[in-house]
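*Asks:* Compute the structure for the input listed below.
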Amino acid sequence: MKKLAVIFSLLTVILVINLCNFKCVLCALEFFESDMPIYSIYDENFNLLFERDEVEIGDSYMSNDFKYYEIIYLDKESHKGIAKFVRNVEKPKIEKSYLPAPIKIEKRTICMYMTHNDESYVPSDGVDSVYGNGGIKDVALALKSELEKNMINVYLDDTLHIPHDSQAYSRSLKTAKNLISKYSPDAIFDIHRDGASRKYYVSNINGKEHGRVRIVVGKANPNMKLNEEFATYLMAVGNELYPWLFTDIYYARGHYNQELSSKAILFEMGSHLCEKELLLSSMKELSEVITTSLYNTTINNSSGELTINGIEDKENKVINKVLESKENNKSELFAISIVIILSAGVCVSTFFVFYKNLKNKKVGNKR
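*Replies:* From the prediction side, this is the model:
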């Protein structure tokens, strides 16, 4: 009887432990379930502009027809907001060349990572987040595979940056720096998925559904203007090749590690309420837009006009080289400024020492 009592006690303890673990799993699932507030942002005439889960007053938005807005009001209870129209952004003039382009033998490198590795897709993954690599990694791998078909060396770092909190970007900064230091990429992408309704991120073209992509630019980094320029070129080329692909460019208050490169971009690959398969199937088109923008679209030095499949010459350079040149010039100007400031400081210090010595000498002579 004593043995049976001991066995019963052990079984009871095991049962309690399993129940506790099961409860923890349920709590985790409840935490990760799709109850995040989604904001609907309207213009001043109450026309719906866009949706997003993380918005702040002062954030900006550029529609894919290049209209620029700024959020001026948010209602935290109804999750609705107002954005005022600021200006029509001058859309880059763009044309396609149908002449055979010369064969290029060049090294092409792109790096990718995921600040929020946990992000997932509810219809396909069961939850919107997991503690580890979520469904977003599958989308990143699909983009990597498609880019590699375009003769690009792609390095995807799947280092975990969990938990999904305010320090995630500080953790992923190390990953991004390591990638840039090791591979010197032409561009570096942080792959995410957004929080919005399914309908906002799904486009129906001739009866076929496609997953859409948002470009995010951080307003709090010193490279913001160059990042914006790259984002604008991506959307302009995307509108020519696949008008359904990009939803917009969103300007948020963060830096998103984009200070590291003029061609650092954050992509929101659909919403947590989209089927992951829709985004997986859109990576071919996104890879084509990225490849065409970086390596096969020229910018005219005088007019700024873009030519898809343009031929490089003295007046026309591909976007990748133009942005790289601007970034190098910016770095050189910064270095020159530092030298000037230091030189001025040395001159002032030298003059002060000389003046002090001269003054002391005069005092000594008087004595």
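*Asks:* Only C-alpha atoms from now on, for both contacts and neighbour counts.
*Replies:* Noted.
*Asks:* can you give me the helices for this structure?
*Replies:* Assignment of helices within the chain using DSSP state H yields the ranges 2-32, 122-125, 136-148, 168-183, 198-201, 224-241, 276-295, 319-366.
*Asks:* Lys238: neighbour count?
*Replies:* Actually, residue 238 is Gly. It isn't Lys. The tally of other residues near Gly238 (other CA atoms under 10 Å) stands at 22.
*Asks:* residues in contact with it?
*Replies:* By CA atoms under 8 Å, 6 or more residues apart in numbering, the residues touching Gly238 are Leu245, Phe246, Leu286, Val289.
*Asks:* farthest pair in the residues you listed?
*Replies:* Largest separation among these by CA to CA: Phe246 and Val289, giving 10.4 Å.
*Asks:* Tally up the residues packed near the residue lying closest to Asn320 once chain neighbours are set aside, please.
*Replies:* Of all residues not flanking Asn320 in the chain, Leu294 sits nearest, at 4.8 Å (CA to CA, 6 or more residues apart in numbering). Here the number of neighbours of Leu294 (other CA under 10 Å) works out to 22.
*Asks:* I'd like the structure of this one too, to check against the first:
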Amino acid sequence: MDRRKKYYLAGFFGILFVILITAYFLNLNHNKNLPFPPFASSADYYTIRDTAGNIILQTGIKVYQDDEYINEKNIHYIVTSVKGKEAVAVVKNQASSHDITSVPTASLFLPDKLLKPDFTDISVAIYHTHSDESYIPTSGTASKKGNGDIFKVGKALKERLEIPGIKVYHSLNAHDPHDINAYHRSRRTAIDLVKKGPDALLDIHRDSAPLSAYQTNIKDTQAARVMIVIGRSNPNMQVNLDYARRVKAAADKIYPGFMRGIFIGKGDYNQDLYPTALLLEVGTEQNSLEEAKASMNFLGDILIHVLRNEDRS
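*Replies:* All right, here's what the predicted structure looks like:
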């Protein structure tokens, strides 16, 4: 190759290098002006960050603009933008979850029997919309059609609540497949349970998120944290949210850090059927079934505290 061709090639690659560097910095400046930080994610969960890029929440629940999240410290966020599986949220307000104890019980439309100091006629109903959900360390898979590990989690909670004499209705109905119509299928189950007049209606799930988001240790016991989910499309959402806040306040008092927070998402999750209906996410697929079952002892203590109305005393 003669000297002239070498000069041409060197000049060509030099110009190409300058163009690439210029494009890179222009892209950085462009991203700085976006309302959405340039984080890429190929995970099977959504990540919500604040405007500084700090992670607020990671969850398998689909996130939409205007969804809200009350975190462990009771900072209330609202989602302002969503791009792919990355979202940005800003602070809506900050208040103690214990403030909910100032709300008169009657305003929550709870059954009168909740005002009784014992468990006479007290009952809880449990079901599982996503009946396939399982825990990989235990079962080797995140999904077992019609017979997910989540049923055993519900059974563990049932057994804990029955100790002081609470009546528990635990539905073993399967609602597969795990698709957009699962809540339509589970609605029939929820309606049947509502007819029994329970004091709480619990739809127990398993989330999808990094293990670090849910793994915890309570009283030297490895366990999975719990997150409450409330549907904001429910016209009576505020009543369900008030009850969720009561449960979280009790958790904050008895087992600080156990309750991950309250996610307020698009949809109603069949909570329009009952004022004390809650959806509970117990751990992630990376937790073990034993950790999830251990959590039910702690969750049971929290629910007993609320059902006894001790959070009002």
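*Asks:* Can you give me the TM-score here?
*Replies:* Scored against TM-score structural alignment, normalised by the length of structure 2, the superposed chains reach a TM-score of 0.78; 257 aligned residues with a CA RMSD of 2.0 Å.
*Asks:* show me what contacts the residue mapped onto Tyr69 of structure 2 from structure 1?
*Replies:* Taking TM-score structural alignment, the alignment pairs Tyr69 of structure 2 with Tyr61 from structure 1. Going by CA under 8 Å, 6+ apart, Tyr61 of structure 1 touches Tyr68, Tyr69, Glu70, Asp248, Ile249, Tyr250, Tyr251.
*Asks:* right, and the third one touches Gly58 too?
*Replies:* Read that as Glu70 of structure 1. Yes. Between Glu70 of structure 1 and Gly58 there is a contact under CA atoms under 8 Å: 6.0 Å.
*Asks:* Show me which of these two is the more surrounded one.
*Replies:* Neighbour count, other CA under 10 Å: between Glu70 of structure 1 and Gly58, Glu70 has more, with 20 against 16.
*Asks:* any idea what that one aligns with in structure 2?
*Replies:* Glu70 of structure 1 maps onto Ile78 in structure 2, by TM-score structural alignment.
*Asks:* got it, and Arg171 of structure 1?
*Replies:* Under the alignment (TM-score structural alignment), Arg171 of structure 1 pairs with Arg185 of structure 2.
*Asks:* same check, this time on Glu106 of structure 1
*Replies:* With TM-score structural alignment as the criterion, Glu106 of structure 1 lines up with Thr120 in structure 2.
*Asks:* sorry, back to before: spell out which two among the contacts of Tyr61 of structure 1 are the most distant pair, please.
*Replies:* The span of the contacts of Tyr61 of structure 1, defined through CA to CA, is set by Glu70 and Asp248 at 13.4 Å.
*Asks:* what about Gln58 of structure 2, how many neighbours?
*Replies:* A count of nearby residues for Gln58 of structure 2, using other CA under 10 Å, gives 22.
*Asks:* how near is it to Thr284 of structure 2?
*Replies:* Counting by CA to CA, to the nearest Å, the gap from Gln58 of structure 2 to Thr284 of structure 2 is 10 Å.
*Asks:* tell me, what's touching those two both at once?
*Replies:* Common neighbours of Gln58 of structure 2 and Thr284, counting by CA under 8 Å, 6+ apart, are Ala209, Pro210.
*Asks:* Tell me the spatial nearest neighbour of Leu273 of structure 1, not counting adjacent residues.
*Replies:* Excluding the flanking residues, the one nearest Leu273 of structure 1 by CA to CA, 6+ apart is Arg198, at 5.2 Å.
*Asks:* Lys116 of structure 2 now?
*Replies:* Arg308 (7.1 Å).
*Asks:* quick one, what contacts whatever residue of structure 1 lines up with that neighbour?
*Replies:* Matched across to structure 1, Arg308 of structure 2 falls on Tyr295, judged by TM-score structural alignment. Applying CA under 8 Å, 6+ apart, we find Tyr295 of structure 1 in contact with Val318, Ile319, Asn320.
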